[in-house]
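Sequence and predicted structure, then a few things I'm wondering about:
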Amino acid sequence: MTLRERAWQWPLRLSSGTYVLDSGLSKRNADEETAKHLHGFAAGTYPFVSTIEPGQFVKLVSAGEIALGGALLAPFVPAKLAGLGLLGFGAGLLGLYWKTPGMRRPGSVFPSQEGVPLAKDVWLVGMGAALVLGDRGTSRTPAAPAVPDVVT
């Protein structure tokens, strides 16, 4: 695939990759209070998280976000692979939105005021899906079959 054929993916990769990388870097040296808050929030939605110590949990999240952000920004990482990572990460964040009480307006999929910051992560899911599905339409069109010469 030529650079021109891949150009559509770079706005998605740069914006999401920079955002995710910054988020991971900001958690690298999280204090104990921040670690407990993030851990408690995640454990409320994903019970298996409660088996991990808060400081270790935040280090794992930080490392995962740094790795994902780096993969999105690295041109040698295939778009589909980076997109799968972003799709999974975004889906996990939307799970927090969907399952945490008070994040949505009663009887609605739309966010409450408290849920807006998490609901906005739907853009990560959309970008990840675009990266996974996007290469399908950019492959080269096969050449038309040759027309045999007619000898008269």
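Received the coordinates, thanks.

going forward, measure contacts between C-alpha atoms and count neighbours the same way
Noted.

Please work out how many residues are found near Ala91.
18 (other Cα atoms under 10 Å).

go on, Leu81?
For Leu81, the neighbour count with other Cα under 10 Å is 15.

separation between it and Leu12?
With distances taken as Cα to Cα, to the nearest Å, Leu81 is found 14 Å from Leu12.

Ok, Ser108 next?
Ser108 sits 29 Å away from Leu12, taking Cα to Cα as the criterion.

Who has more neighbours out of these two?
Taking neighbours as other Cα under 10 Å, Ser108 and Leu12 compare with Leu12 leading, 21 against 8.

what sits against that one?
Residues in contact with Leu12 (Cα atoms under 8 Å, 6 or more residues apart in numbering) are 127, 131.

Likewise for Gly69?
Listed by Cα under 8 Å, 6+ apart, the contact set of Gly69 reads 16-22.

and the residues you listed, which are buried?
16-18, 20-22 (16 or more other Cα atoms under 10 Å).

got another, please set it beside the one above:
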Amino acid sequence: MSFIANAALRAIPGLFVLNSGIGKIGMPAEASAGIQQAAASGVPALAKLPADKFGSMLGWAETAVGAALLLPAVPNRVAGAGLATFGAGLLTMYFNNDNYTEEDGIRPSDEGISLAKDSWLVAIGLGLMFGGKNKKRKGGKN
């Protein structure tokens, strides 16, 4: 993968996820409970976590994913796995709420557009995981 492609796949979503995570750390209990309720629609086990602390816990997790993407020392496969897993978790909310999809259960409704876009996070994560390295061609040319 070229340096520019690698940087774009890591820096742009990394900054976005990092910013989102930092914004959730220390959020008010009411907002935290609202985020937890939405998240539990996709992953019911999340309802068992403390509602007043859920937003901060999610914020720290997002911050870790964003930081992993931004730190060059973290291998693409590791950073990509974190991003793909995070994005897949977000998509569970999308697919488990009938209001977010059209009747076919796939295409997003107007309400679901904001979550359907998280499929891009999964795609970027998979690209980082399986993108491989540049291989030199015969004769030393790339």
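Perfect, I can see it now. Bear in mind that the values here come from a model prediction, so they are computed numbers and not experimental data.

can you tell me which of the contacts of Gly69 of structure 1 are in helices?
Counting by DSSP state H, the part of these found in helices is 16-22.

Pull up the aligned stretch in structure 2 for stretch 54-67 of structure 1.
Using TM-score structural alignment, stretch 54-67 of structure 1 lines up with residues 51-64 of structure 2.

Next, the mean deviation of the matching stretch compared to structure 1.
Here the mean offset of stretch 51-64 of structure 2 against structure 1 after fitting is 1.1 Å, by mean Cα distance after the TM-score superposition for structure 1.

quick one: contacts for the counterpart of Val125 of structure 1 in structure 2?
Taking TM-score structural alignment, the alignment pairs Val125 of structure 1 with Val122 from structure 2. When contacts are counted by Cα under 8 Å, 6+ apart, Val122 of structure 2 is found next to 83-88.

Could you dump these into TSV and include secondary structure?
Converted to TSV, these look like this (DSSP: H, G, I helix; E, B strand; the rest coil):
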residue	secondary structure
Leu83	helix
Ala84	helix
Thr85	helix
Phe86	helix
Gly87	helix
Ala88	helix
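
So which of the residues you listed is the closest to Leu58 of structure 2?
Distance to Leu58 of structure 2 across those (Cα to Cα) is lowest for Phe86, with 10.3 Å.

So what's the residue count around Pro75 of structure 1?
Counted with other Cα under 10 Å, residues neighbouring Pro75 of structure 1 total 11.

Between the contacts of Val122 of structure 2, identify the one with the most neighbours.
Highest neighbour count within the contacts of Val122 of structure 2: Leu83, with 29 neighbours (other Cα under 10 Å).

Chain neighbours aside, what residue packs nearest to that one?
Among residues not flanking Leu83 of structure 2 along the chain, Gly125 sits closest, at 5.0 Å (Cα to Cα, 6 or more residues apart in numbering).
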